[in-house]
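Visitor: heads up, no residue letters with this:
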């Protein structure tokens, strides 16, 4: 059937061709036809449509049989761009990627202390500076994803549970960002994005089922189940703070903050240390410094925390059966803690468990935001409208020059 006769067939053909071009080297129409199984006529129509739209361009020729040559094509990487943003209480990181997912510009700066709309305007200005620094028209930014440690209220657009940035719980964040960027802007939980980052460019590549367990001031969990980010019925999948692991599961504080967070978060580690020793630590950093100096109390505290973390990992494995669990966050990545968790696991779970530190470190959330933005742009340009199924991201993105 001629692709022009059916919008659905035309979309499907366009998707097939785009997915190959996004992942591979320059290729001719004839080779594309052989690879996809599409007819030469359909292939000519699809390439013509993509070339007319500016998404594909000819880049050379290849020799064929009997002295004939064929034009080769590639994705026009500079045709459109995606923006990923990692919004934190003390700093904002942003990165700009081209159409094939290559990072072309990246920057980090302190978060505007005035909060609220000032922070959202700061995100827009940061995007403009990144684009201008590479001579890119900001109008070609076709997709924007912002990661935040807070929770987005779908009805009001406010971001709650974000104590370090004032004012975002009082305004409609997506609406204001859409006004500033001239397009819809997606807001996503930062730990979910960290999971996506590890799946795209980190240690969870190729995993259909994986978890990102973040431990810092608080706790968080990002989940990929059957190749998709799991959000749950109310967007609360991964609220591991409320896992029933702790000394007093029914206290008002446990109900408000979460028993597990009270057991293993940064404040819990300091509290454990002070309870055992009485003084000598004002922060988690102090506890780790004491550990390095050979303090047996610090070692005992981290042993206890590791045992609680091992119970959480055992619960995750029992319910989700992930291929890998990635430990992240300022505390979760510490090798002194990770080694203790790995040592405690055999006593808590019968099967072997793969627990590894984040490969991307503090860039996991930013890389995840970028992966989500690039994926969204690919599906908007080359996906099949009204049907499920995302285009797969290119496995390796080019580094910034």
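Guide: It's in. These numbers come from a predicted model, not from an experiment.

Visitor: When you work out contacts or count neighbours from here on, use the C-alpha atoms and nothing else.
Guide: Noted.

Visitor: and residue 59, that's in a strand?
Guide: Yes. Assessed with DSSP: H, G, I helix; E, B strand; the rest coil, residue 59 lies in a strand.

Visitor: Contacts only, for it.
Guide: 26, 71, 72, 73, 74 (C-alpha atoms under 8 Å, 6 or more residues apart in numbering).

Visitor: what element comes up after the one helix or strand residue 16 maps to heading to the C-terminus?
Guide: Per DSSP states H and E: residue 16 is located in helix 7-23. Counting by DSSP H and E, the next helix or strand C-terminal to helix 7-23 is strand 27-28.

Visitor: Which residues in the helix holding residue 16 does the neighbour count mark as buried?
Guide: The neighbour-count check on helix 7-23 (16 or more other C-alpha atoms under 10 Å) flags 9-23 as buried.

Visitor: Packing partners of it?
Guide: For helix 7-23, the elements it packs on are helix 29-36, helix 40-52, strand 69-75, helix 364-382, judged by 3 or more C-alpha pairs under 8 Å, 6 or more residues apart in numbering; DSSP states H and E.

Visitor: another one to put next to it:
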């Protein structure tokens, strides 16, 4: 099922070749999954000489998950089916950062999205939630920015599971966005990459051999910590403040991104300040992790990602006519809220694709 998730529809012969299993072993494995409605096998399509092969594919209608991204100014939601299709998506301003009122808003959003998508609530696997902040090393207690003070240092796992009435998976927004990219984006072709998450803060995640590298405390990918304290943080809140200083004020990131103009002079000023910091971050990632790719994502507009890619540089001196191989820097291909999509993959991953994956909190 993991192979079908990453590669798309594949024949039994394809799966036998990729796994090294005998064809009869593949049949023994897939037939019960077909019987349970988790896979379907399309009619064979002739393509050239030889007997046409039927393709196996995940059955999207068999199960779905809810993904949520809780930000300082907004909450985003997606419904993601078993085949990796986003069936519903919506973003709202966060009415109140208090957890009780926020959960009331989230439950209403979930109910409306499930009804609008025509999904059977009985096929809901669980809810994945990405929250901005870092873990303090004590369960699911996060230390978010000041604007999310009610969410700080409390057991979010039990609080949110009780409030929402479902199994809940908790992770920080950078990690879940990287996981989403691994399952639905560049991770389908590259098994090792780093993901830079741009939002009110700056962070990310690391994918190694297709799996998230979380670290001892769940904070691998906290790339902001690479920077000295007096260096500019290359986050979008700093960009919003730059817009305000140059005469174009936005009340929050949601408003700025809705009206974003990549050619505004404020963008050039922010880039001048941010590029040295990003140069240091990507150089450190390249030297320490040696990934094939560094993906720019989060709430970063694609046009701004393109300008960053054009300017950012690695520290990579030449030796004997050679530079150390460096990762490609590329924009995310996830269409929509990367953290919400990635969060939705957590329950599906644990239930269907990764038997050693993250357990529900």
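Guide: Yep, that arrived. Being a predicted model, the structure only gives us computed values, none of them experimental.

Visitor: just checking, what residue in structure 1 corresponds to residue 147 of structure 2?
Guide: Counting by TM-score structural alignment, residue 147 of structure 2 corresponds to residue 164 in structure 1.

Visitor: Confirm for me that that match is in contact with residue 89.
Guide: Yes. With contact defined as C-alpha atoms under 8 Å, residue 164 of structure 1 reaches residue 89; the gap is 4.7 Å.

Visitor: before we move on, the earlier item: taking the buried residues of helix 7-23 of structure 1, tell me the two that lie furthest apart.
Guide: Maximum pairwise distance among those (C-alpha to C-alpha): 21.6 Å, between 9 and 23.

Visitor: Residue 60 of structure 2 contacts residue 84, doesn't it?
Guide: Yes. If you go by C-alpha under 8 Å, residue 60 of structure 2 and residue 84 touch, sitting 7.3 Å apart.

Visitor: Those two - which one has more neighbours?
Guide: residue 84 (23 against 18; other C-alpha atoms under 10 Å).

Visitor: Now the longest helix along structure 1: buried residues?
Guide: In structure 1, with assignment by DSSP state H, the single longest helix is helix 296-320. Within helix 296-320 of structure 1, the residues that qualify as buried by neighbour count (16+ other C-alpha under 10 Å) are 297-299, 301-314, 316-317.

Visitor: and if you look at stretch 238-251 of structure 2?
Guide: Buried, per 16+ other C-alpha under 10 Å, within stretch 238-251 of structure 2: 238, 239, 240, 241, 242, 243.

Visitor: Tell me the one of these nearest residue 110 of structure 2?
Guide: Closest to residue 110 of structure 2, out of all of the buried residues of stretch 238-251 of structure 2 and judged by C-alpha to C-alpha, is residue 240, at 29.8 Å.

Visitor: Next secondary structure after the host helix or strand of the closest one?
Guide: Element membership for residue 240 of structure 2 (DSSP H and E) is helix 236-245. Next in sequence after helix 236-245 of structure 2, counting helices and strands by DSSP H and E, comes helix 253-258.

Visitor: Now for the counterpart of residue 74 of structure 2 in structure 1: which residues touch it?
Guide: Superposed on structure 1 with TM-score structural alignment, residue 74 of structure 2 falls opposite residue 91. The contact partners of residue 91 of structure 1, taken as C-alpha under 8 Å, 6+ apart, are 108, 109, 110, 111.
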